[in-house]
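Undergrad: Sharing a model prediction with you, sequence too.
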Amino acid sequence: MKLDAVTTEYRGHARDLGRHAAQSQDIELVVALGGDGTVNEVVNGLLHDGPDPGRLPRLAVVPGGSTNVFARALGLPNDAVEATGALLDALREGRERTVGLGLTSGTPGSEDESVPSRWFTFNAGLGFDAGVVGRVEQQRERGKKSTHALYVRQVVRQLLGEPHRRHGTISLERDGEELASDLVLSIVSNTAPWTFLGNRPMYASPKASFDTGLDVFGLSRLSTASVARYGTQLLTSSPERGPRGRHAVSLHDLTEFTLHSKVPLPLQMDGDHLGLRTSVTFTGVRRALRVIV
């Protein structure tokens, strides 16, 4: 194969490169070496004009970040050299998979109506978890290294500063029907696991899959007792069993729904903090992109 290597130089550069590849007539494969944020940019570039798996270049991911959820969810090793070997074997053998992705957009009639659409590969969140992501990004901008210990510290700080921990402001609606309300935390999953703590997978929505629509896990209370209960359940979760309880909401295989909030809340996608929103519409798009596995 003929390989052109390009180093990204600014935020959004990987998206621009992905868009160029999608519009090119002679690029068959895009390899993203980096973390989940880099992969997200590449995917948004490839799908700038919408999904078309038969026409668009295929995507391969070499993990180069701190967590690499998307690559690991595809079954790739978390080591860059080992993953490269696995991808080369897959290319020789012609192994690929067409995966579904999540798409967010501004909700018609809301103040966020004009917000551009954006794709995500493994998860998104409105509320508490997005606030944690924002805190981690602030620490990284100050020179702190992105580690799992840093995430744990920011979870504690976000919890202590959460003004709506006992009565949330988020509601989930589908086709005009309210499926859940008063949520403090809302995690949208496109695959399982939700994330990793070191080498430990954590399953917020164990049934989530690249082959189905989107899953939602929500919590309506984050009291000290609730955090201890659901935190322990997440740490001990498995592909067969996720968090459960009277303050938990679990929904599976949704095609389209909207999260509304009474107050502006932080939004994250694939671990990237995207600012404050009051309303976000989510769509699960099946068979959106071909990936090498």
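TA: Noted; the coordinates are in hand.

Undergrad: make it CA atoms for all contacts and neighbour counts henceforth
TA: Noted.

Undergrad: Tell me how many other residues crowd the residue lying closest to Trp194 once chain neighbours are set aside.
TA: In this structure, Trp194 finds its nearest non-sequential neighbour in Tyr203, 5.2 Å apart by Cα to Cα, 6 or more residues apart in numbering. Residue crowding around Tyr203 was assessed by other Cα atoms under 10 Å; the count is 27.

Undergrad: put this beside the first:
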Amino acid sequence: MRALLVVNPRATTTTERSRDVLVRALSSAVKLSVAYTERRGHATTLARDAAESGVDVVVTLGGDGTVNEAVNGLLTTSAALADRPGPIADRLPALAVVPGGSTNVFARALGMPGDWADGTSVILDGLRDGRHRVIGLGRADDRYFTFTAGIGWDAATIRRVEQARRRGRTSTPGLYLRSTVSQFFLGMDRADPPLTLERPGETPATELSTVIVQNTAPWTYLGDRPVHLNPDASFELGLDVAALRRLTIPGSARTVTQLAWRAGDPRGKQVLRLHDITEFTVMASRPQAFQLDGDYLGERQKVHFVSVPSALRVIC
């Protein structure tokens, strides 16, 4: 069995020594090649080239951004795009994820241990036993995501966090909470909600301030605490949506409190929730911040979302 290990050398929870240990462990089970990412988007190219060359497994060591890039590499190979019968997952290499980032939402949603060494043990057992899980993905226009996408407040918050990290700040739950509050009071036009959500055959939902899409639960984590916007979201179902209407101070304070202290599941007349959706489009009257799997991707005025079932085999 051939495998490629895609390493983000900036992964926050691993060291050069731990990476060497990981390489030796994986080499005991597969014929392993190792590649290091050099820039943003590089993991996409590495995973795509590996799939085209016939690799059986792509292993990532990094955070959710590295995983997202690798998944997009796999899902844009000629095999994935070919018009063949059967699930896409059967045509592609399997994915294995070693948690190495600060949050690792995707790995934790799969039930993987948070520690890279324990996660490696699970992967080795799965390789030896031939064990894997088939999951669905989300697609936003032409890019896939594993657990979440967002337009509006949450994406603008991620933009603030990324700006702070470039200034040398450490990614912590406190930084995310402070960025969320700062964005609400200083960065949002709360009087004029810009978003509309359209579904085939349904009345459009208008005057939305932010739209968050989930492909699984939880939405994210605050430290060790899972945060649930749509607790019934699942890799085996379509997409779930949580949208906030007008961002009034009392309503938004209630929602943030529910997320921060009760681990989520917010409700109220300002919250729109949709479960197990196959396809929809979000449009904005002015450019809005956009994120996929916790990475800020610039601003958009229209994004088309699709659920992609049985898209990927994951060793877990």
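TA: On my side now, so go ahead. Predicted model only: the values in this text are computed from it and were never measured.

Undergrad: List the TM-score for the superposed pair.
TA: Taking TM-score structural alignment, normalised by the length of structure 1 as the basis, the two superposed chains have a TM-score of 0.92; 279 aligned residues with a Cα RMSD of 1.4 Å.

Undergrad: returning to that earlier point: OK, contacts around the equivalent of the residue nearest to Trp194 of structure 1 over in structure 2?
TA: In structure 2, the position corresponding to Tyr203 of structure 1 is occupied by His228, as judged by TM-score structural alignment. Under the criterion of Cα atoms under 8 Å, 6 or more residues apart in numbering, the contact list for His228 of structure 2 reads 217-220, 259, 263-265.

Undergrad: same question, Asn72 of structure 2
TA: Taking Cα under 8 Å, 6+ apart as the definition of contact, the neighbours of Asn72 of structure 2 are 44, 48, 143-145.

Undergrad: Doesn't it lie inside a helix?
TA: Yes - counting by DSSP: H, G, I helix; E, B strand; the rest coil, Asn72 of structure 2 is located in a helix.

Undergrad: what's the counterpart of it in structure 1?
TA: Residue correspondence to structure 1 (TM-score structural alignment): Asn72 of structure 2 is matched to Asn44.

Undergrad: Number of residues surrounding the closest residue to Thr283 of structure 1 other than its chain neighbours?
TA: Counting by Cα to Cα, 6+ apart, the nearest residue to Thr283 of structure 1 once its immediate chain neighbours are dropped is Glu256, at 4.4 Å. By the other Cα under 10 Å criterion, the neighbourhood of Glu256 of structure 1 contains 18 residues.

Undergrad: Need the counterpart of Glu256 of structure 1 in structure 2.
TA: Here Glu256 of structure 1 is matched to Glu279 in structure 2, going by TM-score structural alignment.

Undergrad: Test my guess that its match contacts Val308.
TA: No - when contacts are counted by Cα atoms under 8 Å, Glu279 of structure 2 is not listed as touching Val308 (9.6 Å).

Undergrad: Break down the stretch 51-200 of structure 2 into its helices, ranges please.
TA: According to DSSP state H, counting those that start in this stretch, the stretch 51-200 of structure 2 carries its helices in the segments 64-75, 78-81, 105-109, 116-129, 153-166, 173-186.

Undergrad: want to try TSV for the ones you listed, with distance to Pro200 of structure 2 as columns?
TA: As requested, these are arranged in TSV below (distance: least, Cα to Cα, whole Å):
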stretch	distance to Pro200 of structure 2
helix 64-75	25
helix 78-81	25
helix 105-109	29
helix 116-129	40
helix 153-166	25
helix 173-186	31
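
Undergrad: Mind checking the ones you listed for the one nearest to Ser234 of structure 2?
TA: Ranking the helices of the stretch 51-200 of structure 2 by their distance to Ser234 of structure 2 (criterion: Cα to Cα) puts helix 105-109 first, at 9.5 Å.

Undergrad: What is the mean deviation of the closest one from its aligned residues in structure 1?
TA: Once the two models are superposed, helix 105-109 of structure 2 sits on average 0.2 Å from its counterpart in structure 1 (mean Cα distance after the TM-score superposition for structure 1).

Undergrad: how about that helix, aligned to which bit of structure 1?
TA: For helix 105-109 of structure 2, the aligned range in structure 1 is residues 69-73, judged by TM-score structural alignment.
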